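J.: Please find the sequence and the predicted model below.
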Amino acid sequence: MGVSKIGILGAGTMGSGIAIASAARGIAVTLYDVTESQLAKAKGEAATFFGRAVDKGRMSAADSDAAQARVATSGALQDLAEADLLIEAVFEDFDLKARTLEALSPVARPDALIATNTSCLKVSDLAQHVAAPERFLGLHYFSPAQINPLVEVVRGDATGDATIAEALAFCEATGKKPLLCKDHFGFAVNRFFCPYTNEASRCVDDGLGTPVQIDRVAQEALGVAAGPFFVQNIIKPRINLHAVRNLKPLGPFYAPADYLTKAGEAEESFDLGTDPGPDPTRDRPIAERLLGATFLPVLEELDEDVAGPGDIDMGAEVALRFGRQPCELMDSLGRAEVERLVRPLAERYGVALPESLARVGSLRG
């Protein structure tokens, strides 16, 4: 079929980012929202983005004007009826997404693809609220969607092969790097990113360090461009808390830390403060906790065949800017060291050591 026109439901941060990314690559976009001010804000963000592209010499003024013209806004669902692909991008709440999809289904063309931009919820559960589940899948864009190249392409239980093929082609046509993964809570990347950020808060709860100290240790241990608290202040602790809570069905290891819960519920940012500087005695336990909390969910998702080691590492590098990717890092450390890091968390939360632990040393082949 090919995708030349898309409809996006929700003109918030993710919806507007997806619209900008798609319009920049020649796709006609209709952005829907029930709030007129939100639509106006999204149009302003598109104008700012393309205007800066001109200022930096990345786009001509004519191309900028054409890209902005490709972003239409509407408060009427019926205006999405001709879209080849419809992307639901409302707040990460199951009931809200379900109601949105139920309202969308009668409007969509019978041959149109319908996608959810959920970051953690199961696509197969949401598919029960879509008229044609074989045409439904997950397209999880990473923030900021207008810049971040990764999109997780999630196959639900009923998703058809043709739907996946069309979605992969759309991602590539719009300059995105698709990561095909199995439908499970957290998918391939948030499955370990959420526990990693959550463990950072647990380190604060346990008195191991301050946010700025933990950020520095994370940069050293995982080669990340920015530590977990700095990143959460960008995406907002409230948003990350909601994503962590959506992993609750996976067990107690995934339950949110008190420090994250307090910041998220208060809609506050983390106070980074001043770093006292390196202290090997204090830093080492933090590094080991962060590494263990990253490795355990990666090994679990390998057991569940959510994604392969190469794709998981690609997601960590492309979406999260991990300089040291989880599977490659585990291979370099070896099975004994990885087990030493993972076992305390497995015992603390009553989970079995993943079977994939036996493959450490040759995960990447």
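T.: Structure's in. What do you need?
J.: use CA for all of it now, contacts and neighbours both
T.: Will do.
J.: Can you name every helix or strand that the helix or strand containing Phe192 contacts?
T.: Assigning secondary structure by DSSP states H and E places Phe192 in helix 190-205. Applying 3 or more CA pairs under 8 Å, 6 or more residues apart in numbering; DSSP states H and E, we find helix 190-205 packed against helix 211-222, helix 228-235, helix 237-245, helix 258-265, helix 280-303.
J.: Tell me how far it lies from the chain's centre.
T.: Here the centre of mass of C-alpha atoms in helix 190-205, compared against the chain's by CA atoms, centre = their mean, to the nearest Å, lies 15 Å away.
J.: just to revisit the earlier point, could you export the helices and strands packed on helix 190-205 as CSV, including mean neighbour count and distance to Phe91?
T.: Converted to CSV, these look like this (neighbours: other CA atoms under 10 Å; distance: least, CA to CA, whole Å):
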stretch, mean neighbour count, distance to Phe91
helix 211-222, 22, 27
helix 228-235, 19, 13
helix 237-245, 21, 9
helix 258-265, 18, 15
helix 280-303, 21, 25
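J.: and here's the other structure:
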Amino acid sequence: MMINKAAVVGAGLMGSGIARHMASHGIQVTLVDNNEEQLARAARVNENSDLQYTSDMTAINAVDYVIEAVFEDPDVKRQVLSQISSAVSPDCLIASNTSSLLIGDLEKAVTNPNRFIGVHYNNPADMNPVVEVIPSDHTETHYTDAILKWMKSAEKLAVKCKDTPCFILNRQSLPYINEASRCLNIASPGEVDSVVKNRLGIGLGPFAVMNLVGLPVMAAASCNLEVLGRGYRAAPELQERSRLNSPDWDIEEVGDVSKDKTSAIVKRLRGAMIFPGKDILAQALCSRDDLHLICKEALGYDKSSPELLEMFEPAVTTELLEVYLSHQ
């Protein structure tokens, strides 16, 4: 199939980024949202992009492809997917940008679920090079192939993933994000981010990442990962801050962080990087090369989890994992 006309449902930060990316690569894009104020904000942000805007779902009846990018709530997404199914043609490719919900569960809201697929962009959607493509057991191959082919033409690094909780990107990254939140028992957000940048060589610290993506999004995705058990538990510090609708983390400027504090943060966060990577590879959820690509290109890690597993002696890996799991 060819993708010439598309729609993005949800005009927030993620939806706008997806729409910009598609429009910049020759697709006629309509951005849909039932909130007129949200649409107006999106129009201002995207004033230099060739996009159409509407609050009328029936206006997308002639598109080839539509992706929902609404809030990470299963009930909200199912409702929107049902509305999309009613508005588009029977063979229109429908996608969800969910970061953590199972595609096999969401597809129940879609008529003709053989044309439904997960397409997970990472913020900022128009700039981050990696996109996860997640077919369900019912997705027909030609739809999957069409998305993979288009992503390649649109300069994205598409990684085909199995339909498992949080897929690969968030399964790898959320334990690290949650452990950074747990490190508040020994350090401030500014100290943690400083250690990450200066000792681990990662340009954007975990608290800066949380502020960029949004605490509610991070908190919701973390809860969806808990089904995997120990090692994937959500940090109470992040959940509480999100529940209270608190503002972004205050990432203060810091000087030198003490040697003991730095050592503890490094060990805990290295363990949090290694743990999910080891698990992903053991279960063959994706290839070593694809996991490396996600770590380096999407998450900006200095060393990918496969590299860390290859770099450290087994005894060191065991120690780091024990340190990480001791805080679960």
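T.: It's in. Worth saying up front: this structure is predicted, and the values here are computed from it rather than measured.
J.: Let me see the TM-score of these two.
T.: The pair, once superposed, lands on a TM-score of 0.95 when counted by TM-score structural alignment, normalised by the length of the second structure; 327 aligned residues with a CA RMSD of 1.6 Å.
J.: what comes up buried for the helix holding Phe192 of the first structure?
T.: In terms of neighbour count (16 or more other CA atoms under 10 Å), helix 190-205 of the first structure has its buried residues at 190-204.
J.: Give me the neighbour count for His142 of the second structure.
T.: Other residues near His142 of the second structure number 11, with proximity taken as other CA atoms under 10 Å.
J.: What does it correspond to in the first structure?
T.: Per TM-score structural alignment, the equivalent position to His142 of the second structure in the first structure is Ala162.
J.: and the counterpart of Gly310 of the first structure in the second structure, how many neighbours?
T.: Structural alignment places Gly310 of the first structure opposite Asp289 in the second structure (criterion: TM-score structural alignment). Asp289 of the second structure is flanked by 11 other residues according to other CA under 10 Å.
J.: ditto for Pro276 of the first structure
T.: 9.
J.: quick one, what contacts the counterpart of Met151 of the second structure in the first structure?
T.: Residue correspondence to the first structure (TM-score structural alignment): Met151 of the second structure is matched to Cys171. Contacts of Cys171 of the first structure were listed using CA atoms under 8 Å, 6 or more residues apart in numbering, and they are 151, 177-178.
J.: hmm, back to that, which one of the buried residues of helix 190-205 of the first structure is nearest to Asn117 of the first structure?
T.: The shortest approach to Asn117 of the first structure among those belongs to Asn190, at 13.0 Å (CA to CA).
J.: And that closest one, what's its match in the second structure?
T.: With TM-score structural alignment as the criterion, Asn190 of the first structure lines up with Asn170 in the second structure.
J.: thought that match was touching His120?
T.: No - with contact defined as CA atoms under 8 Å, Asn170 of the second structure and His120 do not form a contacting pair (10.2 Å).
J.: what touches both of the two?
T.: Ser99.
J.: Not counting sequence-adjacent ones, nearest residue to Thr110 of the first structure?
T.: For the record, residue 110 of the first structure is Pro, not Thr. Ranked by CA to CA, 6 or more residues apart in numbering and with sequence neighbours excluded, the top spatial neighbour of Pro110 of the first structure is Ala132, at 7.9 Å.
J.: Can you find the partner of that neighbour in the second structure?
T.: Aligned counterpart of Ala132 of the first structure in the second structure: Asn112 (TM-score structural alignment).
J.: now do Glu288 of the first structure
T.: Using TM-score structural alignment, Glu288 of the first structure pairs with Lys267 in the second structure.
J.: any idea how far that match is from Glu179 of the second structure?
T.: 11 Å (CA to CA, to the nearest Å).
J.: And Pro129 of the second structure, by the same measure?
T.: Summarising the geometry, the distance separating Pro129 of the second structure from Glu179 of the second structure, computed by CA to CA, is 25 Å.
J.: ok but Gly118 of the second structure is inside a helix, no?
T.: No - in this structure, Gly118 of the second structure is strand, not part of a helix, as judged by DSSP: H, G, I helix; E, B strand; the rest coil.
J.: Can you get me a residue count around the closest residue to it other than its chain neighbours?
T.: Distance criterion CA to CA, 6+ apart; nearest residue to Gly118 of the second structure, sequence neighbours excluded, is Ile134 at 4.5 Å. Ile134 of the second structure has 26 neighbours, counted by other CA under 10 Å.
J.: And what about Ile134 of the second structure, helix, strand or coil?
T.: Recorded secondary structure, Ile134 of the second structure: strand (three-state DSSP).
J.: which residues touch it?
T.: Remark: with contacts taken as CA under 8 Å, 6+ apart, Ile134 of the second structure is in contact with 103, 117-120, 160-163, 167.
J.: Now flag whichever of the residues you listed is closest to Ala221 of the second structure.
T.: The nearest member of the contacts of Ile134 of the second structure to Ala221 of the second structure, counting by CA to CA, is Phe167 at 10.9 Å.
J.: looking at it, the closest one is touching Cys161, isn't it?
T.: Yes - here Phe167 of the second structure lies in contact with Cys161, judged by CA under 8 Å, at a distance of 6.4 Å.
J.: More neighbours: these two, which one.
T.: Using other CA under 10 Å, the more surrounded residue of Phe167 of the second structure and Cys161 is Phe167, with 27 against 20.
J.: Could you pull up the contacting residues of the more buried one?
T.: By CA under 8 Å, 6+ apart, the contact list for Phe167 of the second structure reads 99-100, 134, 161.
J.: and it, helix, strand or coil?
T.: The three-state label given to Phe167 of the second structure by three-state DSSP is coil.
J.: check contacts around the alignment partner in the second structure of Asn240 of the first structure.
T.: When the second structure is aligned by TM-score structural alignment, the residue opposite Asn240 of the first structure is Met218. With contacts taken as CA under 8 Å, 6+ apart, Met218 of the second structure has the following neighbours: 174, 210.
J.: for Leu101 of the first structure, same thing?
T.: The contact partners of Leu101 of the first structure, taken as CA under 8 Å, 6+ apart, are 88, 129-130.
J.: likewise Thr35 of the first structure?
T.: Contact analysis of Thr35 of the first structure by CA under 8 Å, 6+ apart lists Gly75.
J.: What's the match for it in the second structure?
T.: With TM-score structural alignment as the criterion, the equivalent of Thr35 of the first structure in the second structure is Asn35.
J.: Compute the distance between its match and Asn46 of the second structure, please.
T.: Taking CA to CA as the measure, Asn35 of the second structure falls 16 Å from Asn46 of the second structure.
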